[in-house]
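Peer 1: Predicted coordinates and the sequence they were generated for:
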Amino acid sequence: AIVAEVLGVDLERVHVQRVDSDVSPIDIGSYSSRVTFMMGNAARRAAEDLKAQLLRAASHRTGHPVEQLEVAYERIQVRHRPEVGVTFMEALHAAMERAGALTATGAYSSPPMGGSFKGARAGTAPAYSFGAYVAEVAVDPETGLYRAEKMWAAFDCGRPLNRLAVEGQVEGSIHMALGQVMGESMNYRGARLLNPSLLEYKIPAPAQMPEIEVLLVGDDDPEGPFGAKEAGEGPLIAALPAMGNAIYDAVGVRCYELPITPDRIVRGIEDRRKEGRAWKGA
């Protein structure tokens, strides 16, 4: 999407090719929610390089200087005379006639942050996402069973480059968070793992998912590609305390470890009664 936006072409023209790690430039990996920000900036710079080559070719074809040209949809045209211009393919062919196959590269390194001492940059980032979530739960104080009824998720990822994908990422992150809250755990007896497969590792079923309302908020980030930040791991975090606080608000039991299982809720309610503190909803 970033490359297509820079070049003014249809998204179907852009293809991501598989590469061989033996011959491709080194990269430290796809993690830490860095792909949109780091690779997006690099892809934009490569596209800007290619765009400059096409503008020069279009300049020769139209007789107008590069400074007067602009990219439109599948077209390069004169800014003050949009009827004068060439198609994207005409500009591409003209550029290839002069230089052969066109190649462009782009790289991005985040600006210097932190101090000058060793390790000063650890944990720093050029941009941070933010989230504010509200959870509504229903809790049975007799059994400790509970259910997430609805989740409101306000998330700041800068400009969402693909709104549908970002909303899906937020919903998927909430599913992961509910798994951590409701049942995911690795249970050991001594050194033996008692639940070694996904049959015993409890993740939420589709029927256990709440209604989710995603609100994408925030402003464009000045360092991100077209103002984008991240929507990778960030959307998961706020859902965890939102669920814990909702359960506390319902039955007055504060849990300090995950998962929050029904037996822990019942035990917390019993402890409150022993201390002479009635259940909050009584």
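Peer 2: That came through, no problem.

Peer 1: okay, CA-based contacts and neighbour counts for the rest of this
Peer 2: Noted.

Peer 1: Count the neighbours of Met243 for me.
Peer 2: By other C-alpha atoms under 10 Å, the residues close to Met243 number 24.

Peer 1: which SS state does it fall under?
Peer 2: Three-state assignment for Met243 (DSSP: H, G, I helix; E, B strand; the rest coil): helix.

Peer 1: so who does it touch?
Peer 2: Contact analysis of Met243 by C-alpha atoms under 8 Å, 6 or more residues apart in numbering lists 134-137, 148, 181.

Peer 1: For Val139, see how far away it is.
Peer 2: As judged by C-alpha to C-alpha, to the nearest Å, Met243 and Val139 stand 11 Å apart.

Peer 1: just Arg272 next, same as before
Peer 2: From Arg272 over to Val139 the distance is 16 Å, taken as C-alpha to C-alpha.

Peer 1: Likewise for Lys274?
Peer 2: When distances are taken as C-alpha to C-alpha, Lys274 and Val139 turn out to be 20 Å apart.

Peer 1: and those two? which has more neighbours close in?
Peer 2: Shown here are Lys274 and Val139; by other C-alpha under 10 Å, Val139 has more neighbours (18 against 10).

Peer 1: close enough to count as contact, the more buried one and Asp249?
Peer 2: No. Here Val139 lies out of contact with Asp249, judged by C-alpha atoms under 8 Å, at a distance of 10.2 Å.

Peer 1: helices and strands around the helix ranked longest in the chain, which ones?
Peer 2: Identified as the longest helix of the chain according to DSSP state H is helix 40-62. Counting contacts by 3 or more C-alpha pairs under 8 Å, 6 or more residues apart in numbering; DSSP states H and E, the secondary-structure elements packed against helix 40-62 are helix 2-7, strand 81-87, helix 88-99.

Peer 1: take a look at this one as well, against the first:
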Amino acid sequence: MTFNRPQTGGGDVFKPAEHANELVLVWPRDMRYNVTTPTGVSDAMACDVVVLDGPGAGAKFVNTLLFSAGLRNNLQSYLGDANPALGRIINVQLAGGKTTWNLADFTDQDAANASAYLQAFPHNPAPVQQHQPAPQQGNQWAPAPEAARPQQTQEQAVAAFRGDPALAAPAAVQANTWAEPAANQWAQAPAAQPAAAAPPAWAAPAAAPAAAPPAQYQPPVAVNQGTGEVAAPQAAPAGAAAWSAVDVQNCLRQGLDDATIAATTGAPIQAVAAIRAAGPQ
């Protein structure tokens, strides 16, 4: 029997600062949590990256780790997606003098260049390998210990969030590990047991995840038509991501579009639009 070591590190090293303002294709692969770095422990996103223009044009980075919170926010919803994300690496100024790396939106010409590259050099990232525990001997239907349960892949988690139960089921279920044993240990169950009869840990969500992403909270924004001042947004419910109008205005001064500002600051896109309409403060 061979044993696979846990994946905590990455592959190639991609430094956003060395590719500022360059156009990149990014294939988000999976999340890595509690990665040890020289500056401490941090979460990261494993990705494949290809640089399309600028001094670094043609550079490829396989299974590289992106630690920037801004880049992770830009790419979070694309985990497991076969289509790559396209954008330019930019540095965004936040309140308090902090900065973060982001992906700025692409132009039509950028999209044409990326399509031409992929036609000439197709990229097929290797799937993320998830290893299932060995079956138990004897009573194979006994509940497995908590630490030994197979985990959903990132691709299946994205499918579950989008409401696709066919893809959201873990690999162990798709492999028909719930097939009726020859000894008919499930004789009391109906002849055609629906997928919902599997243990709750494997059941696909009926419609949406139990907890909505922070970006779904959209507090109303009031704008004083006389002075153009934006009133402080209503307090977000517990668990919602906090955002600052100052951060939004800083991003507006840098010419970012509403979607990028919303992804960077956590502000609802309606609030970004209202602040943009109010003009510079």
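Peer 2: All right, it came through fine. Keep in mind it's a predicted model, so treat the numbers as computed, not measured.

Peer 1: List the TM-score for the superposed pair.
Peer 2: Laid over one another, the chains give 0.25 as their TM-score (TM-score structural alignment, normalised by the length of the second structure), with 117 aligned residues with a C-alpha RMSD of 6.0 Å.

Peer 1: just to revisit the earlier point, wait, which of the helices and strands packed on helix 40-62 of the first structure is closest to Glu70 of the first structure?
Peer 2: Closest approach to Glu70 of the first structure among these is made by strand 81-87 (8.9 Å; C-alpha to C-alpha).

Peer 1: Can I take it that Asn102 of the second structure is in a helix?
Peer 2: No. The secondary structure assignment for Asn102 of the second structure gives strand rather than a helix, going by three-state DSSP.

Peer 1: what residues are up against it?
Peer 2: Applying C-alpha under 8 Å, 6+ apart, the residues near Asn102 of the second structure are 70-71, 74, 88-92, 264.

Peer 1: For these, give me CSV that also has neighbour count.
Peer 2: Written out in CSV, the entries for the contacts of Asn102 of the second structure read as follows (neighbours: other C-alpha atoms under 10 Å):
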residue, neighbour count
Gly70, 20
Leu71, 22
Asn74, 21
Arg88, 23
Ile89, 22
Ile90, 19
Asn91, 18
Val92, 20
Thr264, 25
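
Peer 1: These: which two are farthest apart?
Peer 2: By the measure C-alpha to C-alpha, the contacts of Asn102 of the second structure have their two most distant members at Arg88 and Thr264, which lie 14.1 Å apart.

Peer 1: before we move on, the earlier item: among the contacts of Met243 of the first structure, which are in strands?
Peer 2: Among these, the members falling in strands are 134-137, 148 (criterion: DSSP state E).

Peer 1: Next, the contact list for the nearest residue to Gln93 of the second structure once chain neighbours are set aside, please.
Peer 2: Of all residues beyond its chain neighbours, the one nearest Gln93 of the second structure is Thr99 (4.5 Å), with distances taken as C-alpha to C-alpha, 6 or more residues apart in numbering. With contacts defined as C-alpha under 8 Å, 6+ apart, Thr99 of the second structure is in contact with 91-93.

Peer 1: just these now: which is nearest Gln109 of the second structure?
Peer 2: In terms of C-alpha to C-alpha, no member of those lies closer to Gln109 of the second structure than Asn91, at 21.6 Å.

Peer 1: I'd say that closest one and Trp101 touch.
Peer 2: Yes. Under the contact definition of C-alpha under 8 Å, Asn91 of the second structure touches Trp101, with a separation of 4.6 Å.

Peer 1: Now name the helix or strand holding Trp27 of the second structure.
Peer 2: For Trp27 of the second structure, the enclosing helix or strand under DSSP states H and E is strand 23-37.

Peer 1: Which other helices and strands does that strand contact?
Peer 2: Checked by 3+ C-alpha pairs under 8 Å, 6+ apart, strand 23-37 of the second structure has strand 40-51, strand 85-93, helix 154-161 packed alongside it.

Peer 1: Can you work out which other helices and strands pack against the helix or strand just after the shortest one?
Peer 2: By that I understand helix 154-161 of the second structure. Going down the chain from helix 154-161 of the second structure, the next helix or strand is helix 165-168, by DSSP H and E. The contact analysis (3+ C-alpha pairs under 8 Å, 6+ apart) places helix 165-168 of the second structure against helix 154-161.

Peer 1: What helices and strands are in contact with the helix it packs on?
Peer 2: strand 23-37, helix 165-168.

Peer 1: CSV for these, including distance to Ile275 of the second structure and mean neighbour count?
Peer 2: Output for these, formatted as CSV (distance: least, C-alpha to C-alpha, whole Å; neighbours: other C-alpha atoms under 10 Å):
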stretch, distance to Ile275 of the second structure, mean neighbour count
strand 23-37, 28, 20
helix 165-168, 38, 17
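
Peer 1: can you list those in a markdown table and add distance to Asp48 of the second structure?
Peer 2: A markdown table is the format used below for those (distance: least, C-alpha to C-alpha, whole Å):
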| stretch | distance to Asp48 of the second structure |
| --- | --- |
| strand 23-37 | 5 |
| helix 165-168 | 23 |
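
Peer 1: To Ala112 of the second structure, which of those lies closest?
Peer 2: Comparing those under C-alpha to C-alpha, the one sitting nearest is strand 23-37, at 12.0 Å.

Peer 1: Which one of the ones in strands among the contacts of Met243 of the first structure is nearest to Arg56 of the first structure?
Peer 2: Distance from Arg56 of the first structure was checked for each of those by C-alpha to C-alpha. The minimum falls on Val134, at 52.5 Å.
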